[in-house]
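Participant: this one's structure only:
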């Protein structure tokens, strides 16, 4: 058992216990603990308390203090060092404001840096509008708490020494800021949107800028740094559309920095973003779709292909269809539930939600007889499969329409991956699964359906989306338009 020496000392009219011991490396360690007893008339009580503390004190536990989360250390410091001092000595806000802030950070005492403290004060100034006096009070309390850790050899130096709680002039690395911004966005956007941000920021943006050590102020003064990143990615072979996605992340992050006063302008607004590449999708004609429908019969992707080609459903909408979305009595299909895949914490995860891509995507479509017949057949097959498989049948997805023979829901990625392979195997023109949706729109347009009606059928939120994507697809309609007006041309203009 470790021998713990101790003695009393007077400080600010109070008795304080000073404990001393050697750690496992043979180094002398000390710890000061307030007795909470005034010097006058309490010497014997203080000596008794010292002997009791020496007997119960466990140095091994104390050596692990630096590994404690900052929030736990602050609570412990409040209990051990200031609980017996007058209430006005330390404000109640330390436990009400400072401790909860660091609880969210999951930061250990030994990992606490000046930048972490600067971020705390900046947050309180800008987000919580703390007064100067509050900032100074918290700075004083944190200074005392961290000095206590230094006095007890839990920290070598106090990280708060050079931190000014009232100034914003401390440099912040761009990579640190965009990483913190990403964490903030996690609770503000859809998980699928967040994972898209995460892929770009964690795997592309931060790795590029981290070795360069640019601060937010560097980025503001030199927008070319952002331009250089875009060019670097384009030179690596990335598409302009991918780099535009990176630009959106960077711009949104720097706009937040501008809004909270950390920079005076958004440098991303002063760069030339790559020109967006227009994607021209391949589509199937009516004849090609007819051929596809015949070939796809009995294939696991049959239901998905038919729903995408006829109703123009997205893959998330196909996989997300539930039996309660089918109104057999009134002959209607409601598109209101989706299933998407996203990487969450590095793991590919399926996310089911009672929400479509946009509000307009939530729509009701007519149930045609051929589709009704197909659904009735699928329902009977599922009931039969459940009887045959017994306990082996998966019961997690009984409310979903699109499941495999064992009851497991079809994955969205299956459609994207299996469909092109099916086309190759059957020597058919290669298109993406999503191009079936484009094929649906093209056929509607070619048959005289208005853009407004196509917009509602496909669930676009903006008619310009419908117009931009689909009006170029059917050249034959333009030929008809030309023929309609050719007869009014002057005779000498006709060929």
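Facilitator: Thanks, I have the structure now. None of these values were measured; they are calculated from a predicted model.

Participant: For the rest of this, base every contact and every neighbour count on C-alpha atoms.
Facilitator: Fine.

Participant: Hmm, residue 229 is touching residue 208, no?
Facilitator: Yes. Using Cα atoms under 8 Å, residue 229 is in contact with residue 208, at 7.5 Å.

Participant: Those two - which one has more neighbours?
Facilitator: Ranked by neighbour count (other Cα atoms under 10 Å), residue 229 and residue 208 place residue 229 first, with 18 against 15.

Participant: okay, now the one to match up with it:
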């Protein structure tokens, strides 16, 4: 069966099977399907548009009599077309979207599965074919990712049964693969590692232009998206203060490129003011004098081409490369924030200061993460 026109909220999907056009849609929680005969696609699209207009205006004929072909064109309406797994997956995504699943989640999780279903190119009609598809995923993905996808496919199978497309959930009895837990890599950078990292990137022929951005990641404790979105207007050189009130985050579709990023408030919605150390003040003053920004709304840090930094690109190319060159175990850029907060707690013994820098109004989260650094356990010593 060929999908001619995708459906969705308030939309009618058009399918073609052996020259027979079918319309499928949902209205007020109920599914409808209508065979329109061996017609041309143009009048079929016109009928789909009419149904969509009737639904939007509240004049929808739930009996479907006003939409059926005339007597001389009447076709057999007794059997619904059998939809393939790709068409069903599209309908499942539409249903989840209507149920409130975010577009970000759909684009990042469900659409990648749709692409894999298309690459696999087969239908799923039994537990054996479902198992074959899972094995295909495991040959291309990490065990953790494949297990996540199996969980989504089980949910899809339950939906297909509930909607009457399948008699049984072909994925239900399939087992998740055992995953060997890798050692955690979220431990903060040591002071020596920070110094080595910054020395390495400062002299790197390819990535030296990201040195100032990395320096501030380690010294300000901001989220990467907050520093990516930092504007010159947020820096008070007279009082040596930086106001963190917004971020330049990935769009709802998950794209990380500069053109796709969206300006938002901070993750917690809090505004915080950070003092500049002498080194940060000197670095930003020099950067301001060198760049001579034309507007106070210009970004402080940009890519070498002058655009907003693509955090995924930066992490996988620049950051990973510098860690490798410096001989430092890789941790993602976000750990620079964790590093700054850990060193604040270790040097001051104050969870409140770490919470202020982190932008948390409550000490609970900071205490859970960094409380062990405040008072280290003193073990007994019996030697004179």
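Facilitator: Happy to help now that I have it. What you see is a predicted model; the values in this text were computed from it and never measured.

Participant: What value does the TM-score take for this pair?
Facilitator: Overlay of the two chains. TM-score (TM-score structural alignment, normalised by the length of the second structure): 0.65; 340 aligned residues with a Cα RMSD of 5.0 Å.

Participant: biggest strand in the first structure by residues?
Facilitator: Identified as the longest strand of the first structure according to DSSP state E is strand 28-38.

Participant: That one maps to which residues in the second structure?
Facilitator: Across the second structure, nothing matches strand 28-38 of the first structure (TM-score structural alignment).

Participant: which helices and strands does that strand pack with?
Facilitator: When contacts are defined as 3 or more Cα pairs under 8 Å, 6 or more residues apart in numbering; DSSP states H and E, strand 28-38 of the first structure sits against strand 14-22, helix 43-56, helix 132-151.

Participant: for these, which one sits closest to residue 406 of the first structure?
Facilitator: For residue 406 of the first structure, the closest of these is helix 132-151, at 59.6 Å, according to Cα to Cα.

Participant: how big is the offset of the helix or strand following the closest one relative to the second structure?
Facilitator: Sequence-wise, the next helix or strand downstream of helix 132-151 of the first structure (DSSP states H and E) is helix 174-185. Superposed on the second structure, helix 174-185 of the first structure shows a mean distance of 3.0 Å to its aligned residues (mean Cα distance after the TM-score superposition for the first structure).

Participant: What are the buried residues along helix 174-185 of the first structure?
Facilitator: For helix 174-185 of the first structure, the neighbour count (16 or more other Cα atoms under 10 Å) marks 174-179, 181-182, 185 as buried.

Participant: now the residues you listed in a markdown table, with distance to residue 323 of the first structure?
Facilitator: Putting the buried residues of helix 174-185 of the first structure into a markdown table (distance: Cα to Cα, whole Å) gives the following:
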| residue | distance to residue 323 of the first structure |
| --- | --- |
| 174 | 49 |
| 175 | 47 |
| 176 | 47 |
| 177 | 46 |
| 178 | 43 |
| 179 | 42 |
| 181 | 41 |
| 182 | 38 |
| 185 | 35 |
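
Participant: that older thread, generate TSV for the helices and strands packed on strand 28-38 of the first structure, with distance to residue 482 of the first structure as supplementary columns.
Facilitator: Below are these laid out as TSV (distance: least, Cα to Cα, whole Å):
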stretch	distance to residue 482 of the first structure
strand 14-22	96
helix 43-56	98
helix 132-151	73
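
Participant: deepest of the ones you listed, which one?
Facilitator: The highest mean neighbour count among those, using mean count of other Cα atoms under 10 Å, belongs to strand 14-22: a mean of 20.

Participant: What is the helix or strand where residue 357 of the second structure lies packed up against?
Facilitator: Assigned by DSSP H and E, residue 357 of the second structure belongs to helix 351-358. Using 3+ Cα pairs under 8 Å, 6+ apart, the elements in contact with helix 351-358 of the second structure are strand 272-275, helix 335-348, helix 364-370.

Participant: can you redo these as TSV with mean neighbour count?
Facilitator: Formatted as TSV, these follow (neighbours: other Cα atoms under 10 Å):
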stretch	mean neighbour count
strand 272-275	16
helix 335-348	21
helix 364-370	15
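
Participant: Of those, which is nearest residue 196 of the second structure?
Facilitator: Set against residue 196 of the second structure and scored by Cα to Cα, these come closest in helix 335-348, at 13.6 Å.

Participant: starting at the chain centroid, how far to the closest one?
Facilitator: Between the centre of helix 335-348 of the second structure and the centre of its host chain there is 27 Å, according to Cα atoms, centre = their mean, to the nearest Å.

Participant: still on that earlier bit, want to throw the helices and strands packed on helix 351-358 of the second structure into CSV with distance to residue 33 of the second structure?
Facilitator: Output for these, formatted as CSV (distance: least, Cα to Cα, whole Å):
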stretch, distance to residue 33 of the second structure
strand 272-275, 55
helix 335-348, 52
helix 364-370, 51
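
Participant: of those, which approaches residue 114 of the second structure most closely?
Facilitator: Between residue 114 of the second structure and those, the tightest spacing by Cα to Cα is seen for helix 335-348, at 32.6 Å.

Participant: Report the secondary structure state of residue 255 of the first structure.
Facilitator: The three-state label given to residue 255 of the first structure by DSSP: H, G, I helix; E, B strand; the rest coil is helix.

Participant: Can you verify my assumption that it contacts residue 264?
Facilitator: No. Taking Cα under 8 Å as the definition, residue 255 of the first structure is not a contact partner of residue 264, at 9.9 Å.

Participant: anything in contact with each of the two?
Facilitator: Common contacts of residue 255 of the first structure and residue 264 (Cα atoms under 8 Å, 6 or more residues apart in numbering): none found.

Participant: what about the two, which has more around it?
Facilitator: Legend: neighbour count by other Cα under 10 Å for residue 255 of the first structure and residue 264, higher for residue 255 (20 against 14).

Participant: still on that earlier bit, of all the buried residues of helix 174-185 of the first structure, which two lie farthest apart?
Facilitator: Comparing all pairs in the buried residues of helix 174-185 of the first structure by Cα to Cα, the longest separation belongs to 174 and 185, at 16.2 Å.
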